[in-house]
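**Q** I would like to see how this sequence folds:
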Amino acid sequence: MAVLAVVSVVGLIVDDRVLVGAPIWAKPLKFAVSFVAYCLTLAWMLQFLTRRRKLGWWAGTVVAATGVIEMVIITGQVMRGKRSHFNHQTPFDAALFNVMGLTVAVLWLGTLVVAVLLFRSTIADRAGARAIRIGAVLGLAGAGVGFLMTRQTPEQAAHPSGIVGAHSVGVPDGGPSMPLTGWSTTGGDLRIPHFVGMHALQLIPLALMGLVALGVRIPRLRDERIRARLVAVMGAVYAAVLALLTWQALRGQPLIHPDGAMLAAAGLIAAGATLGTTAALRLPVGRSDGRTPERPKQPVA
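**A** All right, here's what the predicted structure looks like:
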């Protein structure tokens, strides 16, 4: 995937073709970079398995293999100048997209196996265990949002064109979009919750690493119980944001133009995050080294 990312960058430079409103090599570049982050994180998580490690190895191998198959199809379609996603214009294109759909489902199941094994494993650090498990669950939820994109839109039903499914909601794919991400600025875009959810796999553990680093200056964060509570708050807030972004996309509303209901919901999430963080930080604090102090022994009568 790292090599393919470099190849895609070269493609962006030497190939000026545009497909669905974006440079044709942008999609393989985004997917290659995403797979690099996804697979490296999953490989890092596999080291924490304390049981059924062989099954975890096979699940990780399946994820990597299905990712390769998907990228071969995406890159092959780019070379042909064709859409890889939602393309049913010819029997061959439809067959390729169906294979991609199967590989995505198998990849999701492989990640589910890893998540289940992580829940069944004994991880010494309570905060670390919580961060890894929450990240895995939210990653699965974010990946699952991708299946919503395969539904036929009302416009496609009314005017069949061989394209079944879309990233955007309420507007055609390929319209005005944000730089770099390509997310729609005129309608809803399911790629937003898909992206945010999948990368919880990295962001939740990274946030915990940040808390550990801050513990050098803030003694309170050295307490494992407080870190575990803060991770739980982060997970709840992240899940709420993921649900909010999915709701916004399904309503056909662009990310950068939220309405009053969206802003009110975001305000409630922010308030909940503040209250949850405050409550977590008010837990009894242990010694400066982060361990709980022993209770003084009662004198013997």
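**Q** From now on I want contacts and neighbour counts done on CA atoms only, so please keep to that.
**A** OK.
**Q** Does anything pack onto the longest helix along the chain? Which helices or strands?
**A** The longest helix of the chain (DSSP state H) is helix 91-120. Under the contact criterion of 3 or more C-alpha pairs under 8 Å, 6 or more residues apart in numbering; DSSP states H and E, helix 91-120 touches helix 53-80, helix 126-145.
**Q** Here is a second sequence; please produce its structure as well for comparison:
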Amino acid sequence: MGALLQRRDFRKATSAWHGPLSYCAAAMAVLAVGCAIGLAVDGRTLMGQGVWLKPVKFAISLGLYALTLAWMIGQARRWRRTLWWLGTVTVAGFLLPEITAITFQAARGVRSHFNFATGLDETVFMIMGGAAYLGWLMTFAMGILLMAQRRLDRAMAWAIPLGLAISLAGMSVGYLMTAPTPGQAAGLARGLSLTTIGAHSVGAPDGGAGMPVTGWETGAGDLRVAHFVGLHALQVLPLVAIGLRLLARRFRVLAGAGTRAALVVVAAFGYAGLTGLVLWQAQRGQALVHPDASTLGAAAALAGLVSACATTVLAVSARRPGASAGRRVPAAPVGTAA
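**A** Below is the predicted model:
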């Protein structure tokens, strides 16, 4: 009977997911598969990579973004209608224009980002820029409303707003890429008409040797690393909260809601620190795979601080009266976690 009730609760929770965002995530999955096939059969390359690689990566990333927001909105108990409209505008004004522009330019075999070669290319890039700004604003607005929700799980109550905040910071890194490089700024100052304005690499032109799959620069700094890491805090921190709740059934020290909430805050601090670290590394023209002593030292300090904070939280929890007995955390579907 208990298992049946849990299945019913789970179906009820998933049925409340935001429809347009859920359908958009499904469409992104189909597009990712289609572009992966294109990558296998189409031999064209652009800046050393297959022309269909970027649509694959963006379809996966935007699909995860849409799916996560669909779940978050589905858990809301207040301002549901407003959140529904914000999510729908996000699909129509941000996700679909963004991926359509990227796929369109990939089919043409030209760059989608920073491309001012022709009037069409400039228009496409401007559409992408406007969509990105709208996406940031919609995410911010949804974050405010989601942050004010009442939640049964205190860890998730921290994970969602902190994940959204770090994700917004990661999205903002994209705006740094649109600024002209020093060489481009000098050309613009001389009145030159440039075909490319902006770059994701720092210290070298775009298109150098890159890492497999991600394409991140191996010979220069790459702002896409911080953009990627920060953006996906939206998924990572809620998963941390869910993971801690599952682990609490086995480890009694995690049974307390306050303990799990504190660990989520520590994880958010560490994740934000990691985002800032890889951004600092890229802005110094340093590739992710070639950290210098300063970067390694900062990474070690961050890891040590996060470890010390987590250890302190667990130690304090273990010393609390009744911690040895522990209160069993009841099994609960994901839908009750927020």
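**Q** Can you tell me which of the helices and strands packed on helix 91-120 of the first structure is most buried?
**A** Neighbour counts (mean count of other C-alpha atoms under 10 Å) averaged over each of those peak at helix 126-145, with a mean of 23.
**Q** With the second structure overlaid, report how far the very next helix or strand once past it is off on average.
**A** Later in the chain than helix 126-145 of the first structure, the nearest helix or strand by DSSP states H and E is helix 154-158. Compared with the second structure after the fit, helix 154-158 of the first structure shows a mean deviation of 2.7 Å (mean C-alpha distance after the TM-score superposition for the first structure).
**Q** mind checking how far helix 154-158 of the first structure is from the chain centre?
**A** 29 Å (C-alpha atoms, centre = their mean, to the nearest Å).
**Q** Past that helix, which element shows up next along the chain?
**A** strand 168-169.
**Q** Report the aligned residue range of the second structure for that following strand.
**A** Mapped onto the second structure using TM-score structural alignment, strand 168-169 of the first structure spans residues 201-202.
**Q** and that stretch, how far from the first structure on average?
**A** Looks like 0.7 Å for stretch 201-202 of the second structure (mean C-alpha distance after the TM-score superposition for the first structure).
**Q** Spell out the residue ranges of the helices in the stretch 151-300 of the first structure.
**A** Along the stretch 151-300 of the first structure, the stretches classed as helices by DSSP state H, counting those that start in this stretch are 154-158, 191-198, 200-214, 224-250, 260-281.
**Q** re the thing from before, who touches the match of strand 168-169 of the first structure?
**A** Contact with stretch 201-202 of the second structure is made by 217, 220-223, 282-286, as judged by C-alpha atoms under 8 Å, 6 or more residues apart in numbering.
**Q** Now intersect those with the strands, please.
**A** When DSSP state E defines the strands, the subset of those inside them is 221-222.
**Q** which among the contacts of stretch 201-202 of the second structure end up buried?
**A** Among the contacts of stretch 201-202 of the second structure, the ones that count as buried by 16 or more other C-alpha atoms under 10 Å are 217, 220-223, 282-283, 285-286.
**Q** Of those, which is the nearest to residue 165 of the second structure?
**A** residue 223 (18.6 Å; C-alpha to C-alpha).
**Q** wait, isn't that closest one in contact with residue 175?
**A** No - counting by C-alpha atoms under 8 Å, residue 223 of the second structure stays clear of residue 175, with 10.0 Å between them.
**Q** which position in the second structure aligns with residue 63 of the first structure?
**A** Per TM-score structural alignment, residue 63 of the first structure is aligned with residue 90.
**Q** picking up where we left off before, report the aligned residue range of the second structure for the longest helix of the first structure.
**A** By TM-score structural alignment, helix 91-120 of the first structure lines up with residues 119-148 in the second structure.
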